[in-house]
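A.B. asks: Okay, structure incoming, though there's no sequence with it:
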């Protein structure tokens, strides 16, 4: 009986290891050349860093090692690569008082040879949650980045998982989309 259990554990471990192994987030996360984002929000919130700090740890937890990131152009040592590109950020200064905030990214999962295995687009919205009226734009956008991290965790693990684009909150219809107000964004 012990031999049977040992054989089962070894074969399970071998299958998990042969499955392609780790996935690492390529850093820095970049902006698409035509990305729509208010300059002040881009500068103050540093969405690319926010996504790195939300997605990297999720991948590290899946990998059970490291920090889940790898610098662009580095040898992946056989790991898959997750490449994110920010295509749009909805948000102006004023926190929840200036409407909902959203981050849209394109995600590519590449194998160790650099071939794209899968591609998806993720758009996550937030009004700031409970006490949203007391939060700044950057902290509300960080909620969207956290949701993107959770989505990507499942998407990377499960090839059959389809990320469903969230509909914009009703408040987004009236949200301003012009330049940021002169006030501080955070």
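C.D. replies: Structure received. As the structure is a prediction and not an experimental result, all values here were calculated from the model.

A.B. asks: Could you use CA atoms for every contact and neighbour count after this?
C.D. replies: Fine.

A.B. asks: Mind giving me the packing neighbours of the helix or strand containing residue 140?
C.D. replies: Per DSSP states H and E: residue 140 is located in helix 137-157. Where contact means 3 or more Cα pairs under 8 Å, 6 or more residues apart in numbering; DSSP states H and E, helix 137-157 is packed against helix 39-45, helix 47-63, strand 101-110, strand 116-126.

A.B. asks: again, only using 7 Å
C.D. replies: On a contact count with 3 or more Cα pairs under 7 Å, 6 or more residues apart in numbering; DSSP states H and E, helix 137-157 meets helix 47-63, strand 101-110, strand 116-126.

A.B. asks: Return the set of buried residues in that helix.
C.D. replies: Applying a neighbour-count criterion of 16 or more other Cα atoms under 10 Å, one finds 137-149, 151-156 buried in helix 137-157.

A.B. asks: How about stretch 120-137?
C.D. replies: Using 16+ other Cα under 10 Å as the test for burial, stretch 120-137 gives 121-128, 132-133, 135-137.

A.B. asks: Included below, for side-by-side comparison, is a second structure:
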């Protein structure tokens, strides 16, 4: 076998092996609340896109680092690493005239198979920024969740995945 052909074959095998071991991170396409009863009801009703915005930010930040991401309706730990993230709190005080005081918090578990690799809470506070103009509460909270997406992506990348982790056990029929 000529050297060039042999080199190409070796590189192809290495690429195939790497692709087989690189599983896509799963992220919920719409991140829900950990406990909706503790969130101000007007924020839940009016700012109903925050979960999608947080998901999009997290997926985009992970993708920037070269990680494959799947935004899914339901997480499946058996299919690969899972970023199980929930909005744990939203605080919306103030307004555009007296100043915003907003906060968004999330709780994240990074799971692989049946194992929780790590878990952590994150919070971002914002006042809307200097000279922010007359922005609404949802716009200011959106800024907080977009930054939280970056925070969670950086943290996720810092947690090593387990090689050959056992997939989550499937539910057995009674």
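C.D. replies: Thanks, I have the structure now. Here the structure is a predicted model, which is why all the values come from computation and not from measurement.

A.B. asks: and the helix holding residue 140 of structure 1, how far from structure 2 on average?
C.D. replies: Compared with structure 2 after fitting, helix 137-157 of structure 1 has a mean deviation of 0.9 Å; criterion: mean Cα distance after the TM-score superposition for structure 1.

A.B. asks: got the angle for that helix vs strand 101-110?
C.D. replies: 30 degrees (axes from the mean of the first three to the mean of the last three Cα atoms, to 10 degrees).

A.B. asks: Helix 137-157 of structure 1 aligns to what range in structure 2?
C.D. replies: Under TM-score structural alignment, the counterpart of helix 137-157 of structure 1 in structure 2 spans residues 137-157.

A.B. asks: I would like the residues contacting the matching stretch, please.
C.D. replies: Outside stretch 137-157 of structure 2, the residues that touch it by Cα atoms under 7 Å, 6 or more residues apart in numbering are 47, 50, 53-54, 57-58, 61-62, 92, 95, 102-104, 124-126, 128.

A.B. asks: same question, stretch 68-80 of structure 2
C.D. replies: Stretch 68-80 of structure 2 is contacted from outside by 23-29, 59, 63, 82, 111-114, 167-168, using Cα under 7 Å, 6+ apart.

A.B. asks: So which of those residues are in strands?
C.D. replies: The strands, defined by DSSP state E, take in 25-28, 82, 111-112 from those.

A.B. asks: which two from these end up farthest apart in space?
C.D. replies: Greatest spatial distance in those: 28 and 112, 14.9 Å, computed using Cα to Cα.

A.B. asks: Which residue comes closest to the residue positioned nearest the centre of structure 2 once chain neighbours are left out?
C.D. replies: Central residue of structure 2 (Cα atoms, centre = their mean): residue 58, 4.3 Å from the mean position. The shortest distance from residue 58 of structure 2 to any non-neighbouring residue, by Cα to Cα, 6 or more residues apart in numbering, is to residue 149 (4.1 Å).

A.B. asks: So the one you found versus residue 39 of structure 2, what's the distance?
C.D. replies: 19 Å (Cα to Cα, to the nearest Å).

A.B. asks: sorry, back to before: aligned partner of the residue nearest to the centre of structure 2 in structure 1?
C.D. replies: By TM-score structural alignment, residue 58 of structure 2 lines up with residue 55 in structure 1.

A.B. asks: Over to residue 45 of structure 2?
C.D. replies: Residue 45 of structure 2 maps onto residue 43 in structure 1, by TM-score structural alignment.

A.B. asks: neighbours of that match, just the number please.
C.D. replies: 11 (other Cα atoms under 10 Å).

A.B. asks: What separation is there between it and residue 17 of structure 1?
C.D. replies: Going from residue 43 of structure 1 to residue 17 of structure 1 by Cα to Cα gives 41 Å.

A.B. asks: With residue 45 of structure 1 instead?
C.D. replies: 38 Å.

A.B. asks: same deal with residue 124 of structure 1?
C.D. replies: In this view, residue 124 of structure 1 and residue 17 of structure 1 are 32 Å apart by Cα to Cα.

A.B. asks: do residue 121 of structure 1 as well
C.D. replies: Distance, residue 121 of structure 1 to residue 17 of structure 1, by Cα to Cα: 28 Å.

A.B. asks: Ok, residue 157 of structure 1 next?
C.D. replies: From residue 157 of structure 1 to residue 17 of structure 1 the distance is 13 Å (Cα to Cα).
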